[in-house]
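Engineer: Got a predicted structure plus its sequence, pasted below:
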Amino acid sequence: MALAVAASAALLSGCAAPTGSTADTPAWATPAKWAGAPVGNAATSLGQWWGRFDDPVLSSLVGQALASNATLRQTEAALRQARAVSDVQAAGLLPSVGASGSAQRSRTAGATANRFAAGFDASWEPDLFGAQSSAVAASEADVAVAKANLGDAQVSLAAEVAANYIALRGLQERLAIARSNLASQQETLQISNWRLQAGLITSLDTEQARAAAEQTAAQVPALESSLAQTRHALAVLTGQPPAALDAALADAAPVPQAPADLALAIPAQTLRQRADVRAAEARISAALARVSQADAARYPSLRISGNLGLSAATLGALTGGASVANALLASISVPLFDGGAARAQVRVQEAALEQARIGYEATVLTALQDVEDALVALQGDRERLAHLQAAASAAANADLLAHQRYQSGLIDFPTVLDTQRTLLSAQDGVASTQVSLANDHVRLYKALGGGWAPEGDGNATAMIPTKNTRP
């Protein structure tokens, strides 16, 4: 037996250790600053960024979604699965030990005989060339990917809830504008009818007034349908039946707006705050470990096993006077010919590593674009809103003057129609742009990392609200 173990050791000592890949996480050159905004001395904390909108209902909805959303719970289960797989791989580095027992009763020629046996088995496969440790490293990287995926899901969910809530408040505002303008147009239609009866105008003016009122009235049910669908979407996002929030969100409220004092981190720091970038990095680590694992599979493997058995006629005799049998075995497996399958498997993993590296570069570029696009949209919508607010104010004045002059017979009816259409368009544009501006802030917060922080960065629970309440 000792000779066999010595021969195995000699054979293994003559084998060259595998050469692992030297590929590392790619060092992507990020810009020094953002083109769309100056960088402050200290970046604004984005932990629970939705609180910057100063809207308790929004904060409550986000908290409920993070606690109860079905898709998020599914992602959490995927993380638990990845951790369990990692534990399975780590267990492979340790020896395995088992125990067995048996009892036998036999009768021969009228004589009865009992036999009791107990035994222990142990086996261990030393990780000579790092195949098992590489598998463990790959599974640990998979856990990091799952953690980052969970963080990305949390960021996306919070942003989706905020976007739907902002859309809901915008639809309520637009619905109020449509109803207000409809009331004004119906009043104008009534005045037209009176003037028609007095013979001051023709039926053409009355029909034009009716057409304008009906067109505005047609917008009301469309806005009401969109409003109900948005409430349903928010309910499902928070893990509730579609109609659960109808009563809670029935009352109108202004479109929430975030303050404009956000200080941005430098691009490199922003990338570290994004869960999708961290996930892409972890995928490279997992792919690199699997290259090493596939390379190590081309080399010999050693397995050591042994067993100890006790046998006696009675249970009591097992602890003293039992016959003992033991064995120790060392075996070596050396791949000689596999048709190139092992080398091909290495190439498979190397190609997977290259895909992970390219995927990382694409993720970084997308992250940089997300921030720059959000900054450009934010600046553009701020300027657009200022112009639309001025236009809406002027249109309201023009509409008031037109009504007064029409009632006095100083202007014709088409002028009144034009001022009404201009007012409705300007007010609706203001409401829509307020929604766009608020959504630009949401997009920017999400692009900057959305408040997520990996474990160990001192802010790992930033995405989880301290208290979840239903609105």
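Structural biologist: That came through fine.

Engineer: Please make it C-alpha for all contacts and neighbour counts, starting now.
Structural biologist: Will do.

Engineer: Mind jotting down where the helices sit in this protein?
Structural biologist: Using DSSP state H, the helices of the chain run over 2-13, 56-68, 70-91, 131-197, 203-237, 267-272, 275-296, 341-407, 413-447.

Engineer: any chance of those helices in JSON lines, plus mean neighbour count and distance to residue 112?
Structural biologist: Conversion of the helices of the chain to JSON lines gives the following (neighbours: other C-alpha atoms under 10 Å; distance: least, C-alpha to C-alpha, whole Å):
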{"stretch": "helix 2-13", "mean neighbour count": "13", "distance to residue 112": "41"}
{"stretch": "helix 56-68", "mean neighbour count": "22", "distance to residue 112": "66"}
{"stretch": "helix 70-91", "mean neighbour count": "17", "distance to residue 112": "45"}
{"stretch": "helix 131-197", "mean neighbour count": "22", "distance to residue 112": "51"}
{"stretch": "helix 203-237", "mean neighbour count": "18", "distance to residue 112": "72"}
{"stretch": "helix 267-272", "mean neighbour count": "18", "distance to residue 112": "76"}
{"stretch": "helix 275-296", "mean neighbour count": "25", "distance to residue 112": "56"}
{"stretch": "helix 341-407", "mean neighbour count": "17", "distance to residue 112": "57"}
{"stretch": "helix 413-447", "mean neighbour count": "22", "distance to residue 112": "80"}
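
Engineer: this is the comparison structure:
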Amino acid sequence: MTTPNIPATGRLNLAIALTLAISGCAVGPEYQTPTMTMADTYLYASPDKNDASVQAVPKGGHLTGAVLTKSATVNKATLPAHWWNHYQDPTLNRLITDMQNQNLTLQIAAQRIQIADNYKQAVESFKVPSVNIGGGYVNYQLSKNDSLLGPALNPLGDLSPGLPPQIGNTTLLDNQHDGVFLGAGIAWELDLFGRIDRQSNAATIRRDQAEIYRTGLTTLLTADLIHNYIQYRGAQARKQLAEENIADQRKTLALVEKVVASGYGSDLDLAQANAMLAASQSILPQLDIAAQVHKHRLALLLGESLSDIEQRLEDKQPLPELNSAIPVGLPSDLLTRRPDIQIAEREMAAINEEWAASVANRYPKFFLTGAPGISAGSFDDLFSSDSFGWVGSAGVSWNLFDGGRGKALEAINEARFKGAALGYEQTVNAAIAEVDTTLFTYGRSQANQHQLDAALKSSTQALAKAKSLYQAGLIDHLAVLDAQRQQRMMEDRQIAAKLQTAQATVAVYKALGGDWQI
């Protein structure tokens, strides 16, 4: 049997044709995005054990089932973008805008996105041939005592003394050589089994995760800023109320002192008036501490000094309140907007690609290499046609035995994927619980605030009636002080209830994800 005489270029082209013919043989598990199906709305009512369920069963490299169901019967509502604008507080809006632009933690997260982007580009570079060029001048001298080339460098007469002088003094090679060269090296791995492609997919997913992480971080930091701003305004409002209360109590104390001095009052009334005034004054340092803590937190979020924050907060603003209440029923598909759920799902996808890459790594690797160039003894001859030369090759590498290392790496990635699937399930379950809890808390906070509004109205009426009866001499001042204490306590509790409702509102919007980026 004779072997056909195929030219070198023909053999190279044949190798390329054969490798392209068997391309598309990607191996490894294929990923299927887990599905989440929910009802149209989500209630804060506590679900039965069968109302919500998530199943994540990794099999064959993908999540075979991840179904989330929740029943509800109220109308759909939408989550507004930039919902804090409904507070109609220009100072708060400016703080949020500046924080999102200059917060150091967000800037670090942006750098993580840049790193992931560059890493993705670096991995994708393995898909295309690598080309490098080089050139230079070379000068070298061969050793005449070399066991291999030495005889060719010495005169022929040294080997055969009987030769004529004109021949005996001749050498086959010169021991001094120099020259110039210019060439290129080309290398390309044919990704027949998708190893490089899978690694590239994983890098792309990691880049997406970095973007989602920054989005989630924006949500958390914006919620933190809104919370601290509202709490600061609440401390201001409570301090203003306490100062008004102290001013009233001082007037009352002066009145009691006059009554006691005239002999119509008792020392008990005077002691009680002094005690109530001292108790009200003791609240002021606590409120100052609270305001200072929240100002420091705002300064940290914005990366500014405390004096800058105090300058921003110079204007007296009332306690922010939303113009409209959050609907009790909300679209349950808003859960899919949560960054933690998105990151958990992308983690599964990235590990699945890394798992597939480890599978493909156990298959043969095919390479094409080439090295065209020009070389000559002098620069004048470098670019002549006779100076051109090249070498090309097609090769294969297959690690048939590695002591089980490849199989172990594949098993590690499979276990990582199963762990990521369980983590996804846990994240969804935690999201359900958080949304359910925050909506329930918001609803009960509103109910509490309505009750306190009614209590404040009644206590205000009771105080006015007590003052009228005291002026008429029908009751003693003790009853007036008690009514005044009840009324001021209700005012303070009303502000505290508003702060609780505002905190629950922020928690609801944070739990439901949404658009927090300016």
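Structural biologist: Yes, it's here. Only a predicted model underlies this, so the values are computations on that prediction, with no experimental measurement involved.

Engineer: now what about the TM-score between them?
Structural biologist: The TM-score (TM-score structural alignment, normalised by the length of the first structure) is 0.86; 450 aligned residues with a C-alpha RMSD of 3.1 Å.

Engineer: among the helices of the first structure, which is nearest residue 113 of the first structure?
Structural biologist: For the helices of the first structure, the distance to residue 113 of the first structure is smallest for helix 2-13, at 37.7 Å, taking C-alpha to C-alpha.

Engineer: residues touching the corresponding residue of the second structure for residue 134 of the first structure, list them.
Structural biologist: For residue 134 of the first structure, the aligned position in the second structure is occupied by residue 198, per TM-score structural alignment. With contact taken as C-alpha atoms under 8 Å, 6 or more residues apart in numbering, residue 198 of the second structure is in contact with 353, 354, 356, 357.

Engineer: how far away is the most centrally placed residue in the first structure from residue 78 of the first structure?
Structural biologist: Nearest residue to the geometric centre of the first structure (C-alpha atoms, centre = their mean): residue 153, 1.7 Å. Counting by C-alpha to C-alpha, to the nearest Å, the separation of residue 153 of the first structure from residue 78 of the first structure is 12 Å.

Engineer: go on, residue 210 of the first structure?
Structural biologist: Residue 210 of the first structure sits at a distance of 59 Å from residue 78 of the first structure (criterion: C-alpha to C-alpha).

Engineer: same question, residue 428 of the first structure
Structural biologist: Residue 428 of the first structure sits 44 Å away from residue 78 of the first structure, going by C-alpha to C-alpha.

Engineer: what does residue 203 of the first structure give?
Structural biologist: Between residue 203 of the first structure and residue 78 of the first structure the distance is 69 Å, computed by C-alpha to C-alpha.

Engineer: how close does the equivalent of residue 361 of the second structure over in the first structure get to residue 123 of the first structure?
Structural biologist: In the first structure, the position corresponding to residue 361 of the second structure is occupied by residue 297, as judged by TM-score structural alignment. Spatial separation of residue 297 of the first structure from residue 123 of the first structure under the definition C-alpha to C-alpha is 20 Å.

Engineer: One more: residue 64 of the first structure?
Structural biologist: Distance of residue 64 of the first structure to residue 123 of the first structure, given as C-alpha to C-alpha: 50 Å.

Engineer: if we can go back for a sec, how about the match of residue 361 of the second structure, what does it touch?
Structural biologist: With contact taken as C-alpha under 8 Å, 6+ apart, residue 297 of the first structure is in contact with 131, 342.

Engineer: can you check the one 5 residues further on too?
Structural biologist: Residues near residue 302 of the first structure by C-alpha under 8 Å, 6+ apart: 125, 126, 128, 330, 331, 332, 333.

Engineer: which one is it nearest to, not counting chain neighbours?
Structural biologist: Closest residue in space to residue 302 of the first structure, ignoring its immediate chain neighbours: residue 332 at 4.5 Å, by C-alpha to C-alpha, 6 or more residues apart in numbering.

Engineer: ditto for residue 398 of the second structure
Structural biologist: With sequence-adjacent residues excluded and distances taken as C-alpha to C-alpha, 6+ apart, residue 398 of the second structure is closest to residue 364, at 4.4 Å.

Engineer: could you check the distance from the counterpart of residue 304 of the second structure in the first structure over to residue 314 of the first structure?
Structural biologist: Taking TM-score structural alignment as the alignment basis, one finds that residue 304 of the second structure is matched in the first structure by residue 240. Distance, residue 240 of the first structure to residue 314 of the first structure, using C-alpha to C-alpha: 65 Å.

Engineer: Those two - which one has more neighbours?
Structural biologist: For residue 240 of the first structure versus residue 314, neighbours defined as other C-alpha atoms under 10 Å are more numerous around residue 240 (18 against 15).

Engineer: how far away is that one from residue 167 of the first structure?
Structural biologist: From residue 240 of the first structure across to residue 167 of the first structure, the span is 19 Å (C-alpha to C-alpha).

Engineer: do the same with residue 425 of the first structure
Structural biologist: As it turns out, when the distance is counted by C-alpha to C-alpha, residue 425 of the first structure lies 18 Å from residue 167 of the first structure.

Engineer: same question, residue 58 of the first structure
Structural biologist: Taking C-alpha to C-alpha as the measure, residue 58 of the first structure falls 12 Å from residue 167 of the first structure.

Engineer: Now the common contact residues for the two.
Structural biologist: When contacts are counted by C-alpha under 8 Å, 6+ apart, residue 58 of the first structure and residue 167 are jointly contacted by no residue.

Engineer: wait, isn't residue 362 of the second structure in contact with residue 408?
Structural biologist: No: the pair residue 362 of the second structure and residue 408 fails to qualify as a contact (C-alpha atoms under 8 Å) at a distance of 11.1 Å.

Engineer: how big is the offset of the longest strand along the second structure relative to the first structure?
Structural biologist: The strand that spans the most residues within the second structure, counting by DSSP state E, is strand 176-190. Between strand 176-190 of the second structure and the aligned residues of the first structure, the post-superposition mean distance stands at 2.1 Å (mean C-alpha distance after the TM-score superposition for the first structure).
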